[in-house]
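Trainee: Dropping the sequence and predicted coords here.
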Amino acid sequence: MLQEPVAFEGVTFEIEESKVPGDYALKLKKNNQSVYVISKYKPKDNLTKLINLEKCNKKTMFIFIGYGMGYLAQHITNVIGKKTQIIVLEPSQQLLDAQLAITPATPNIVFFSGTNFNVLRNEIRGLINPLNIKDISVVMHPHYDEFYTEYLKDALSLISDIKRGIQIDINTVKKMDQNYIKNCVANLMHINKSRDFAYHKDRYKDIPAVIVSAGPSLDKNLEYLKDWNGLIFCAGRTIVSVRSIGKDADFAGLIDYKKVINQTFMGHNDVPLIALLDAGNTIIEEYRGDLYFVEHTPIAREMAGINLPKVNIGGSVATLCLDAAHYMGCNPIVFIGQDLSYSGNQSYSETCNIHENRERIAQRLENKKGIRPIPAYNGGEVLTSNTLLVYLRWIEHYIQSCDRTVEFINATEGGAKIAGTIQMPFKDVVEKYKHITKPQIEHNLLLQEPIDLRWKLEECIKRLKRTSTLCREAADVSSRLSYQYANFNPGRSPKMINQLRTRMKALNKKISSAKIDTMVGYMFSNSAIDIMTDDTYKRQLDKKEYADSAGIAQGHENIYKALDESIYKVIDVINTQLEKETSENKTEPVT
């Protein structure tokens, strides 16, 4: 025996020499049960049967449950290549250290052990993305699920939550398509009258702020808001809730890109509004209150050379309000109506004047499709949807990433438990902080002098057209590369391939320097994601080198064509907006 048994949550282990010289066996023990995770007989051969590499490609990312003496990692690295991404979850640090002492890790392996799942979440979030989400293979070493049942339940649930969030992002991109650039261009026409949100950065140090969300628990404590003297942030649909008790919101948030969002404001379009530049233009067009534009991508800088404050958002308007309050220096930041779940078969507070079919909600909860239990504010469990769970996890991660001096209070008094928050009845929160009064809020213009938007957008079109020309040449070069690989001639192809690859490198550099990624992003992603995730255009294990390269070059050709098509869609959107401005006899030039 090479390693003394070490306990981890009741599990001990032993590492011993196997029947194969130089190889080792691993045994786990718990409650008088003893099982070999790695067999004493041909340990490496038995482990390679856990996965069928024929279904993998050279972009596949592997998540191992257990290191398994590194044998399976070595096998996969040898077959696929040294750049293969492997994440290893080994519950016990002692067990991991014992294995690494025998089989050192290679640079392509990332390890996680212990119970700090925030570290695991950050690690996996940095590795999983829309382009590889279909190429993830989770491999469970034998018997780990029997010995680390609860641990693995939490770890695998975390991985599923991250993948679910990415899938929601993909679906959002598909739905937004041209809406993103249409809203950005239309809203940009209001930039000269917009206000400067950067002016508010850290201006409200230690001023309490409450975020009023529309969850059903808002009915419990809205009345106490009457005595609140700090800042009030609202979603569009809770402006009416706040006004129903004689108060007014200091800021409302807007992130939704759809036209129907107009209905949620119910005509209350005079509260200072913090809006994403790509938010629904139907609201912006008719808004009477002070407008603050912010962005989560540098679209205003790409289109018009304007720098707007960058915000972090997690899919719901409450996340925009949260980031805005933090940006402004507010402390504490308080949540009410932030149920993030179904409380009493409701989705919304009755104060929002939304008619809900509670029978339909009850049927959905009973059906349990897309529904799961999570820890509740008041103990026990509450039911939530996959989408609401993504919002919850985002908020928890945001809180965890903030400075510890900022206090977050969940005063919802119902719904989901939000990790990282202090739970306190809103009545007590109001009593504790009512002596602090917010200062006078000033709404200063973003631009001291109006800019010529027509000229800015016409220059933007010229840049897009120049990039389009580069994309067409890149598509042609990719096509010629694909031909050379598919019809490889040892005498002339190597020289031709080298010349084409050199030209492609130069074209890629010019396309990257054009700074149009954000403008074309959503439409291009819609077209390109199917190409980029298609196995036809990835390096396959069962293809010869030149056939493999031919497929990849063909994929690149299709990607450049998709980019060119997206560029012209953006140009069309800009031209349409400029024509609209002219036909409506708006100021010439557009200012």
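Mentor: Looks like it arrived, so ask away.
Trainee: From here on, just use CA atoms for contacts and neighbour counts.
Mentor: OK.
Trainee: all helices of the stretch 401-550 of the chain, in order?
Mentor: For the stretch 401-550 of the chain, applying DSSP state H, counting those that start in this stretch gives helices covering 426-433, 453-486, 493-513, 517-532, 545-583.
Trainee: For the last one, name the packing helices and strands.
Mentor: The reference is to helix 545-583. The helices and strands touching helix 545-583, judged by 3 or more CA pairs under 8 Å, 6 or more residues apart in numbering; DSSP states H and E, are helix 178-188, helix 453-486, helix 517-532.
Trainee: just to revisit the earlier point, and of the helices of the stretch 401-550 of the chain, who's closest to residue 394?
Mentor: Among those, helix 517-532 comes nearest to residue 394, with 21.7 Å by CA to CA.
Trainee: here comes the other one, which I'd like you to weigh against the first:
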Amino acid sequence: MKKFQTLDGYQVYRIKKDKRFFFLADRENYEYEITKLLNTVEDINFDSLILIFGIDTGEYIEKLRNVICPQNKVIIVEPNQSLSNRYQSEIEENIRIVSFKEELVKKILQENINFKNINNVYFYAFGNYSSIYHKEYQCLIKNLDSTLVNASAAVSLAKRFKHLFIKNMIANIKILNQCTPIHYYKFTNQNVPAIIVSGGPSLDNNIEDLKKHKDKLSQCFIITGSRTVGALVKNGIKPDLIVSVDPVDANYDMMKDYLNLDTPLAFYEYSNRYLVRDYQGDKVFISLLFSQTIKAFKNLQGVYCGGSVAHSCIDIANMLGCSPIILIGQDLAHTFQKHHADSATHDYDKTLSYVSQIPVKAINGKMINTTITLEHYKIRLEQYIEKYKRVDFINCSYGAWIKGAPHKELDKVLKNLTFSNPKQSLIPKRDIKINNQEVIDTILTVIEQDMIKAEQGLKLCQDIILDNKQKSLMEMEDDDIDLQRFLYILQIVNEFENSLDSHYLGGYLTHFLFDRKEQTFQISAKDYVKVTSDLQHQARVFKIYFEKMKEMLCEVNRLSLETLEEFYE
């Protein structure tokens, strides 16, 4: 690796790779490379995240400093290890360089990208990096896309289901003392084969193979979601565990003819409240929320949520100690030009659009049509499988190729299956002991206290606006009453957004914070210092914040009281 002078007065590295020499950027017109980078980030907001692939000689950093503000983060991913070693990891307080290692990059992306900033992420591959380090570039793009989809999915789910999340949470509290925590069953089925049943188009074919080997099924641990319970029961196949995580009433409709099954039903705080209430079998509780907010629940365990109920089913099988984990109906694609198996299609599906969007690699090496959502599920599943290499995963579906889960014919898998340990049924142990009314009172108190704080913040903003004093927050004395007012406003906001108790608000909090960032706090990086030091401007934007906060909390309170009336009185 050697540094060369460019024709326009900069410096560029030449590296040797695969027995060939490459310049990391244009040696003739280096200024153009820097200009393209600056043009990419010219409209950044004060809290934008800037990801840059490649640092080269770092000639662009000085000019980049002039367009960012202290709140911006710049992360430079450098694929050349020896080059990244020449820099301190923290170039400046808000500019850092990291060596390209997939797991490290994945972790950094997950830590820095969330539902609040998905529209404020900027990416640029500097110079010739994307072609010289093409493999690393594609890997970075894949992980960036996956992280963005995860974050945007949180917003999408919040917008669609926030009211159901609140209602289901309040209603399901009533059932908790009748449930067994999921972690009670850890390692109860060590090395017992698990069959994870999904509703993809090839499930109908898989069921025919299951019927041929019913003698083997009694020794396998069968886990299914609500959608496919009927498909199994109608063919004389009894599941060992049903997992229901969807909040919608359609989940109840899928199960309405099977409410008297004696198979345990696993659910979490936001699972459909009517199904949880009316199902007659034993119930298993998966804690994703209350383990963070209720001290008595801190020992409870959740499961992996990758967007589909199949991810949770697979994680439960892993938690039980099952191996191999056999996937059926897990097409993750429109096999046979269908969105679901005929046996797993319900009236609810008529209301949804299942139009193919992209092609992915199929089990036979050819291409098969799928949706962006299903591809996302596939990526999340592959990430999970990569993490648990000690477990054997077998894909017996006929759709998309799943990395880490080789495809095998189910007939052959079942024919050759051996059993080292007997299957253990999930025997109930209802050791959850909480006072339901106290938990509900706590939630209602949290909402009430937040409403009081919102009213206090709103009054402070109104007082500042009515006084109409033109002041700079940067120049005010510590004992200035307006500065004290503003500091308390910030305290209210910080406590509300970061309190564990705010998690009770579920999708309402996610939606609220996303909208406020998008609609209320849009400040360009170049105007950041000027705007944020303007007392009157700050009072006006936080006035909107507290008005929307009150509006949101009133709706949550109303839904909570409605649910209490329906389920508790």
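Mentor: In hand now; what should we look at? Source: prediction; values computed, not measured.
Trainee: The helices and strands packed on helix 545-583 of the first structure: which one's closest to residue 335 of the first structure?
Mentor: Here helix 178-188 is closest among these (CA to CA), at 29.2 Å.
Trainee: What is the corresponding segment of the second structure for that closest one?
Mentor: Aligned by TM-score structural alignment, helix 178-188 of the first structure falls on residues 163-173 of the second structure.
Trainee: Give the aligned equivalent of residue 249 of the first structure in the second structure.
Mentor: Per TM-score structural alignment, residue 249 of the first structure is aligned with residue 239.
Trainee: Tabulate the helices and strands packed on helix 545-583 of the first structure (a markdown table), appending distance to residue 117 of the first structure and mean neighbour count.
Mentor: Output for those, formatted as a markdown table (distance: least, CA to CA, whole Å; neighbours: other CA atoms under 10 Å):
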| stretch | distance to residue 117 of the first structure | mean neighbour count |
| --- | --- | --- |
| helix 178-188 | 34 | 23 |
| helix 453-486 | 43 | 19 |
| helix 517-532 | 30 | 21 |
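Trainee: among these, which is nearest residue 280 of the first structure?
Mentor: Smallest distance to residue 280 of the first structure across these (CA to CA): 6.1 Å, for helix 178-188.
Trainee: aligned partner of residue 538 of the first structure in the second structure?
Mentor: Alignment note (TM-score structural alignment): residue 538 of the first structure maps to residue 523 of the second structure.
Trainee: Just to check, its match is in contact with residue 45?
Mentor: Yes: using CA atoms under 8 Å, residue 523 of the second structure makes contact with residue 45 at a distance of 5.5 Å.
Trainee: sorry, back to before: nearest to residue 80 of the first structure, out of the helices of the stretch 401-550 of the first structure?
Mentor: Residue 80 of the first structure sits nearest to helix 545-583 of all the helices of the stretch 401-550 of the first structure, at 13.0 Å, using CA to CA.
Trainee: So which bits of the closest one are buried?
Mentor: By neighbour count on 16 or more other CA atoms under 10 Å, the buried set for helix 545-583 of the first structure is 547-571, 573-575, 577-578, 581.
Trainee: what ranges do the strands span in the stretch 51-200 of the first structure?
Mentor: 61-65, 86-89, 109-112, 136-140 (DSSP state E, counting those that start in this stretch).
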